[in-house]
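Colleague: Next input, structure requested:
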Amino acid sequence: MNDLPSFRSEPGTERLTLCALISIGCLLFAAVPALAQADLAGATTKLTLQVATAMLGERCRRVEAPDRASFASVSLHRTFHDDFDAHPLLNARWVSHYAGGAAWPEARYWGGDGSDFRRKTSYNGEQQIYVDPHYGGRETTPLGLDPFKVSDGILSIVASRTPPALKAVLFNNEYVSGILTTQSRFSQKYGYFEIRAKIPVGIGVWPAFWMLADDGGWPPEVDIMEGRGQRPGDIVMTTHWRIPDTQRVERCGFDFQVPDASGVFHDYGVLWQPDRITYFIDRQPVSEIKVPVGFNDPMYMIVNLAMGSKTFEGVGFVDGESPATVAFEIDRISAYQIDER
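Modeller: Below is the predicted model of the structure:
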């Protein structure tokens, strides 16, 4: 979801990148059993998760029918939480555009406040621009466009077709939408990062919750949750890293089926430990990978609703059948740190 050569986890499809890098796909489909929701409605200040203890190989793997005797408990304490009782831009938790960093290779990406380089990921072929009430596009006067709606403790990031009168001002993007990041506000090395959300669907719809290194470099990248808009219930979880000797970017991840994901809130999370990264759905482990090379710096969180993709299978370009308005509903976003033993 960034404006860099980025890999996503489409089965059998290599991502188009600036350097024509070759990726590794370990992408399979797995059904996630229905789990009780009552225990997941809140984000308590303390949390315990179950993780595997078996040795890991060099590739990611699914966690299937786990033998509880081979699992260990990890206790955590909460370090970040937003349950969206208020507009997300009223506090100091979130930034409504990419903030950038010296390690990113495309310096122009962080152009002036009036540019669109901080507000879309061009290499992915996205067709939206991320706005907020203070953004004026090509103009110096704010347009007052607000993609963030809060009602009864639920944040909706709303993507809608760009008003014709504003299209030129907004760099001819087909949609206006929203992004929130904690870059420069909150980052953490190790711990558990989680979103509770409904995953919107439709042609061109691409919701995501993911993490990048706080130093501005890429990769590493952790895609905690991505939705394929044309495949309701298809949730993607992927890890990206770079091989230092060859500079080749690799990835490994899986698709999971959560049939009611668009209509029911579920928890999607990742536990980053010194030796392994474990992905969770409804706090049940579903896949894991040995921590790849390059995961040395704290990471920050990103949540966004993109529209259109030339690189992420199952999204597609927006067309006449794409929804005029679509909402990514989010109940809460939380982070936890691992307790010291």
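Colleague: Please count neighbours and contacts with C-alpha atoms only from this point.
Modeller: OK.
Colleague: Pull out the buried positions in the longest strand anywhere in the chain.
Modeller: The longest strand of the chain (DSSP state E) is strand 325-338. Judged by neighbour count using 16 or more other C-alpha atoms under 10 Å, the buried positions of strand 325-338 are 326-338.
Colleague: Would you reformat those as TSV and include distance to E194?
Modeller: TSV is the format used below for the buried residues of strand 325-338 (distance: C-alpha to C-alpha, whole Å):
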residue	distance to E194
V326	22
A327	19
F328	15
E329	14
I330	11
D331	11
R332	8
I333	6
S334	5
A335	6
Y336	9
Q337	12
I338	14
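Colleague: Out of these, flag the one nearest to F29.
Modeller: For the buried residues of strand 325-338, the minimum distance to F29 (C-alpha to C-alpha) is 23.2 Å, reached by F328.
Colleague: from what I can see T181 touches S96, true?
Modeller: Yes - with contact defined as C-alpha atoms under 8 Å, T181 reaches S96; the gap is 6.5 Å.
Colleague: Provide a list of residues in contact with the residue nearest the centre of the chain.
Modeller: In the chain, the residue lying closest to the centroid (C-alpha atoms, centre = their mean) is F209, at 2.1 Å. By C-alpha atoms under 8 Å, 6 or more residues apart in numbering, F209 lies in contact with I195, D223, I224, M225, E226, M301, I302, V303, N304.
Colleague: Tell me the one among the residues you listed nearest to R248.
Modeller: Among the contacts of F209, D223 lies closest to R248 (C-alpha to C-alpha), at 18.4 Å.
Colleague: Please generate a structure for the following sequence too, so the two can be compared:
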Amino acid sequence: MKNIVAFLGLLCLSFIAKGQAEIKSKKLIWSDEFDREGLPDSTKWTFETKGNAYGWGNNEKQFYTPAEAGNAVVKGGFLQIVAKKEPSAEHPYTSARLSTSNKFSFTYGRVEVRAKLPEGRGTWPAIWMLGQDIGHTKWPDCGEIDIMEHVGYDPGVLHGTVHTKAYNHVLGTQKGKTTSIVQPFDTFHVYAIDWTPDKIDFLLDGAVYHTFENDHRTTAEWPFDAPEFLLLNVAVGGNWGGKMGIDDLVFPATMWVDYVRVYQGE
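Modeller: Okay, the predicted model is just below:
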């Protein structure tokens, strides 16, 4: 048993070393290290609230709040996105959804986010991306890349997915895979993608677990040759996150983010 544990440890270290070597060959073009206390940097992040009226298209139960509500703060070197149970019958849950829309978007590169996830049934944290042209091109035609999704009722499973006009959950044709994850609530993990003109690799702690390849047909299958922006959020309930109900005892439920980094280059 000790030999197996040692082998797995060495394997993990080899993945990390390989990932670090790959990063050294790339240029950091944007980041947030969350080293300034207070509200998230308003030059980088926007609090999104416009989808509250319709449950963000997924029957989500949370009400995403503006900055002053305090559901997203930077403290001790970490961004904390906190989903809360509220006494209000109108808005029984609050949370925050941050995006870089119209502040930072990019085409191709590597995204790395070091984060620790909230725990509990009903939580639905996500680290993801949307096409910057979503204001002119409806979803999912704009292209969505889910770097990390996790649902609290299935704690040991991580999801990485893309949604396009041809491949999406409405049609049941979305392209994604899962991988096992150990202690996502107690341990920080690095969630990442490598995005090129030919493919998108999804990585957990430096190891690729899913690849979505460009079949070079049309933008219905591959809309990913245009700028995308970043999003961070903790949803509550919804068609997927609330499939097994919501445990009100888990709140407040927090996603801790150590950093968000975007690299480009060989």
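Colleague: what's the most distant pair in the contacts of F209 of the first structure?
Modeller: The two members of the contacts of F209 of the first structure with the most space between them (C-alpha to C-alpha) are E226 and M301, at 13.5 Å.
Colleague: Alignment lookup: the residue nearest to the centre of the first structure to the second structure.
Modeller: Aligned by TM-score structural alignment, F209 of the first structure pairs with I127 of the second structure.
Colleague: Next up, identify which helix or strand that match is on.
Modeller: Assigned by DSSP states H and E, I127 of the second structure belongs to strand 123-131.
Colleague: Also P244 of the first structure?
Modeller: Using DSSP H and E, P244 of the first structure sits within no helix or strand.
Colleague: Can you tell me the number of residues neighbouring it?
Modeller: 10 (other C-alpha atoms under 10 Å).
Colleague: can you give me the strands for the stretch 201-341 of the first structure?
Modeller: 205-213, 221-227, 234-242, 249-257, 266-272, 276-281, 284-290, 299-307, 325-338 (DSSP state E, counting those that start in this stretch).
Colleague: after superposition, how close is the third one to the second structure?
Modeller: Meaning strand 234-242 of the first structure. Following superposition, strand 234-242 of the first structure is found to deviate from the second structure by 1.0 Å on average (mean C-alpha distance after the TM-score superposition for the first structure).
Colleague: again, but for the fourth one
Modeller: If you overlay the two and look at strand 249-257 of the first structure, the average distance to its match in the second structure is 2.1 Å (mean C-alpha distance after the TM-score superposition for the first structure).
Colleague: who does that strand touch, helix- and strand-wise?
Modeller: On a contact count with 3 or more C-alpha pairs under 8 Å, 6 or more residues apart in numbering; DSSP states H and E, strand 249-257 of the first structure meets strand 29-31, strand 234-242.
Colleague: just the shortest one next, same as before
Modeller: In terms of contacts (3+ C-alpha pairs under 8 Å, 6+ apart), strand 276-281 of the first structure is packed against strand 266-272, strand 284-290.
Colleague: matching residues in the second structure for the first one?
Modeller: Spelled out, that is strand 266-272 of the first structure. Across the second structure, the stretch matching strand 266-272 of the first structure (TM-score structural alignment) is residues 189-195.
Colleague: How about V234 of the second structure, nearest residue that isn't a chain neighbour?
Modeller: Nearest residue to V234 of the second structure, sequence neighbours excluded (C-alpha to C-alpha, 6 or more residues apart in numbering): P125, at 4.1 Å.
Colleague: Confirm for me that that neighbour is in contact with V151.
Modeller: Yes - contact criterion C-alpha under 8 Å: P125 of the second structure and V151 qualify, at 7.1 Å.
Colleague: if we can go back for a sec, nearest to S122 of the first structure, of the helices and strands packed on strand 249-257 of the first structure?
Modeller: With C-alpha to C-alpha, the closest approach to S122 of the first structure among those belongs to strand 234-242: 18.9 Å.
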